[in-house]
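Engineer: how does the following fold in three dimensions:
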Amino acid sequence: MAVRIITDSVSDLPGDLKSAYGIEVLPLMVNFGEVSYRDGIDLSPEAFFEKLKSAEMLPTTSQVNVGQFVECFERVIEAGDEAVVITLSSKLSGTYSAAVTAAEEMGSETISVIDSRFVSFGQGLLVLKAAEMAREGMSREAIVKACGQLTERLVMLIFVDTLTYLHKGGRLSGAEAMIGGLLSVKPILHVKDGALAPLDKVRGRKKSQKWFEQYLETHAPEFSEESVGFFHAADPQFMEEMIDVAAEMIHPSKIYRSTVGAVVGTHSGPGCVAFAYFRK
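Structural biologist: Coordinates of the predicted model:
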């Protein structure tokens, strides 16, 4: 009896990692007006950000529904397997609730649903940990317990390039966005209690990198040689610059690279870079 790891497309897992660990990913829907796309299937991150540039209104997203989870869980049960399902934060989508409802409808005790309380590759980093544990032969119950502990240690920082999309999404007033643009203010966000929240702001891209250097120095006792994740929204060059800083200062055992998808990208816009790690 195998333990399968299932997640949603907001985890932004690179294709090679999904294949390597046999992770099943259920897509959210991304809606530009009347046209809907399966996130990561019909619409790649690159195509999403191209469409976002010319969109007059922000796209909307639709959660993975109960029916999709039921179909997935039926396959798991028919194969005689168990599953650990890790969704994006329940504060940002109804996907977690849909997964719980589907598991209850199936009446099976072999499917466990976890609210990651994160998004994008912050969530993806937790999924990879679960997949590693499943590969090592750990039980479903042990994986669930370990993921609960890992979630408490997970940290995610997001360096935003423009305030335009935060304004479009209702996170900033027009005046704040205009002034921020004139002053070249770069917000720094983090995930707090399952939601995106402001952490700091700097003036200019170079100061974002300097802030990151100071953060790594200040939080040095938190870092171990565990894997870390970097992910970008249509700005691989800035991501690589931030990776160089981290590689020199904290020496992680492995650095994962990924691309921000539609959910975080809708509010961050192109040009953001994010960093996720597990505290000691």
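
Engineer: hey, let's count contacts and neighbours off CA atoms from now on
Structural biologist: Fine.

Engineer: show me the strands in the stretch 101-250 of the chain, by range?
Structural biologist: 111-115, 154-159, 185-192, 195-203, 228-232 (DSSP state E, counting those that start in this stretch).

Engineer: tabulate those in JSON lines, adding columns for mean neighbour count and distance to Ala103.
Structural biologist: Below are these laid out as JSON lines (neighbours: other C-alpha atoms under 10 Å; distance: least, C-alpha to C-alpha, whole Å):
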{"stretch": "strand 111-115", "mean neighbour count": "21", "distance to Ala103": "6"}
{"stretch": "strand 154-159", "mean neighbour count": "22", "distance to Ala103": "26"}
{"stretch": "strand 185-192", "mean neighbour count": "20", "distance to Ala103": "27"}
{"stretch": "strand 195-203", "mean neighbour count": "15", "distance to Ala103": "25"}
{"stretch": "strand 228-232", "mean neighbour count": "25", "distance to Ala103": "30"}
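
Engineer: want to put them side by side, so please do this one too:
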Amino acid sequence: MRVGLVVDATCDLPAEFLQAHGVRVLPIVLNVAGQRFIDRREPQATQAFYQQQLPTVLAGDHSQPLPVLELQQWLLEELVTEFDYLLCLTVCSQRSQIFEHATQASFGLLQCYRERRAAAGLTGPFAMRVIDSKSVFAGVGLLAAEGVRLIGSGAHPNAIRTRLEQLAGQTCTFIVADDLAHLRQRGFQKGDRSGLLDKVRGAALGLGSLLDVKPVLSVQSGADKPVALSPTFDKSAEKLFAHAARRVAANELLAPQLCLSYAGDLSVVRDLPGFAALEQLCAERAVALQLSMLSATGAINLGRGALSLAYAAPAKAFD
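Structural biologist: Below is the predicted model of the structure:
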């Protein structure tokens, strides 16, 4: 049985990793400054987006999933004959309709895949299961990386789906935004201009203006909250790296993966205090550390210079 994994374009993993393991990327539509772009998570296109479109992002600009019929056609043309069992991992369903659209498209495929497979000389059935990551950005990447590992181990696809659904509820994702003016203008959650930012402002009371601090934000099972504050981006990143390192050192990870993404030149991340120590620790503990660009969707919401980190572990207070 040929088991495949498809992720949406918000999934933060290196292009080289996706290509090496045959992970397919479901395109997303970006609407920026009155123009429509298709995001396929191509590194050069993402870099160009950071430089050309991101500075023009307005409060109403957003990403959206392909329409159901268009998504269904993409699956039919690209994947139905390449795989026998397809796992589709999407960004948190509370923040995007991608999960809903992919689920509807998977039902539609049941009515039309046989003819396409027969024309390709394939007689066996095709199955597709859609998984809600309950996470964003590096969190989606974390689950995808673990899915790749499980597929490579020869695990049964139903066991892989069950395992990823379990880990989705235990994926800890963190965000440090550098451009808080951008974050304040847009809000983090599409359609919500107050929730998260009100929490950040509340946490910042007594510490000065929102623009004078850089919060570490936690996103778990769709809920978000600030967990730490520092006067600079570097200090917040250092706190986050130290927290992740403690969890790795304590052997608390439920999957041997740690994902990091950044909206900018990745050399900046490598120069941040605490990154080198975290990278070395992961290598010593056989934890795969994946460093990639933040998705264009992430950049639209969080702004240039945003950092995302994720691992899977039992819930624990940020220290």
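
Engineer: tm score of chain vs chain?
Structural biologist: Here the TM-score for the pair of chains, by TM-score structural alignment, normalised by the length of the first structure, is 0.86; 276 aligned residues with a C-alpha RMSD of 2.8 Å.

Engineer: returning to what we had before: okay, the strands of the stretch 101-250 of the first structure in TSV with distance to Ala2 of the first structure next?
Structural biologist: TSV is the format used below for those (distance: least, C-alpha to C-alpha, whole Å):
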stretch	distance to Ala2 of the first structure
strand 111-115	12
strand 154-159	26
strand 185-192	32
strand 195-203	33
strand 228-232	27
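
Engineer: nearest to Arg38 of the first structure, out of those strands?
Structural biologist: strand 228-232 (20.2 Å; C-alpha to C-alpha).

Engineer: give me the mean distance between the closest one and the second structure.
Structural biologist: Strand 228-232 of the first structure, aligned to the second structure and superposed, deviates on average by 1.2 Å (mean C-alpha distance after the TM-score superposition for the first structure).

Engineer: in the second structure, what range does that strand match?
Structural biologist: Aligned using TM-score structural alignment, strand 228-232 of the first structure spans residues 258-262 in the second structure.

Engineer: okay, the nearest residue to Leu142 of the second structure once chain neighbours are set aside and Pro157 of the second structure: tell me how far apart.
Structural biologist: The shortest distance from Leu142 of the second structure to any non-neighbouring residue, by C-alpha to C-alpha, 6 or more residues apart in numbering, is to Cys259 (5.5 Å). For Cys259 of the second structure, the distance to Pro157 of the second structure equals 23 Å [C-alpha to C-alpha, to the nearest Å].

Engineer: over to Glu16 of the second structure?
Structural biologist: 24 Å.

Engineer: ok, the two, which is more surrounded?
Structural biologist: Pro157 (20 against 11; other C-alpha atoms under 10 Å).

Engineer: that one -> the first structure?
Structural biologist: Aligned partner of Pro157 of the second structure by TM-score structural alignment: Arg140.

Engineer: try Phe137 of the second structure
Structural biologist: Under the alignment (TM-score structural alignment), Phe137 of the second structure pairs with Ser120 of the first structure.

Engineer: my guess is that match contacts Asp8, does it?
Structural biologist: No: applying C-alpha atoms under 8 Å, one finds Ser120 of the first structure not in contact with Asp8, separated by 9.8 Å.

Engineer: and for those two, which residues touch both?
Structural biologist: Shared contacts of Ser120 of the first structure and Asp8, defined by C-alpha atoms under 8 Å, 6 or more residues apart in numbering, are found at Leu88.

Engineer: ok, the match of Phe137 of the second structure - how many residues close by?
Structural biologist: 27.

Engineer: measure it to Arg171 of the first structure for me?
Structural biologist: Taken as C-alpha to C-alpha, the span from Ser120 of the first structure to Arg171 of the first structure is 19 Å.

Engineer: repeat for His251 of the first structure
Structural biologist: The value you get for His251 of the first structure to Arg171 of the first structure, if C-alpha to C-alpha is used, is 35 Å.

Engineer: now for Lys280 of the first structure, how many residues are close by?
Structural biologist: 12.

Engineer: over to Lys129 of the first structure?
Structural biologist: Neighbours around Lys129 of the first structure, by other C-alpha under 10 Å: 16.

Engineer: counterpart of it in the second structure?
Structural biologist: In the second structure, Lys129 of the first structure lands on Glu146 (TM-score structural alignment).

Engineer: gap between the match of Phe137 of the second structure and Val3 of the first structure?
Structural biologist: For Ser120 of the first structure relative to Val3 of the first structure (C-alpha to C-alpha), the value is 23 Å.

Engineer: Ser19 of the first structure too?
Structural biologist: 16 Å.

Engineer: and for Ala130 of the first structure?
Structural biologist: Distance from Ala130 of the first structure to Val3 of the first structure, by C-alpha to C-alpha: 10 Å.

Engineer: higher neighbour count, the two?
Structural biologist: Ala130 (29 against 23).

Engineer: Ile28 of the second structure contacts Ile38, doesn't it?
Structural biologist: Yes: taking C-alpha under 8 Å as the definition, Ile28 of the second structure is a contact partner of Ile38 at 5.8 Å.

Engineer: tell me the secondary structure for Ser308 of the second structure?
Structural biologist: strand (DSSP: H, G, I helix; E, B strand; the rest coil).

Engineer: what do we get in the first structure for it?
Structural biologist: Looks like Ser308 of the second structure aligns to Ala274 there (TM-score structural alignment).

Engineer: just give me the residue closest to the centre of the first structure.
Structural biologist: The residue lying closest to the centre of the first structure (C-alpha atoms, centre = their mean) is Ser120, at 1.1 Å.

Engineer: show the contacting residues for it.
Structural biologist: Val10, Ser11, Asp12, Leu88, Val260, Gly261, Val263, Val264.

Engineer: you'd agree the third one is up against Thr259?
Structural biologist: Yes: using C-alpha under 8 Å, Asp12 of the first structure and Thr259 qualify as a contacting pair, with a distance of 6.5 Å.

Engineer: any chance you could list residues touching both of those two?
Structural biologist: Common neighbours of Asp12 of the first structure and Thr259 (C-alpha under 8 Å, 6+ apart) do not exist.

Engineer: relative to Glu74 of the first structure, how far out is the closest residue to the match of Phe137 of the second structure other than its chain neighbours?
Structural biologist: Among residues not flanking Ser120 of the first structure along the chain, Ser11 sits closest, at 4.4 Å (C-alpha to C-alpha, 6+ apart). The gap separating Ser11 of the first structure from Glu74 of the first structure is 22 Å, by C-alpha to C-alpha.

Engineer: between those two, point out the one with more neighbours.
Structural biologist: The neighbour comparison of Ser11 of the first structure against Glu74 (other C-alpha under 10 Å) goes to Ser11, with 29 against 13.
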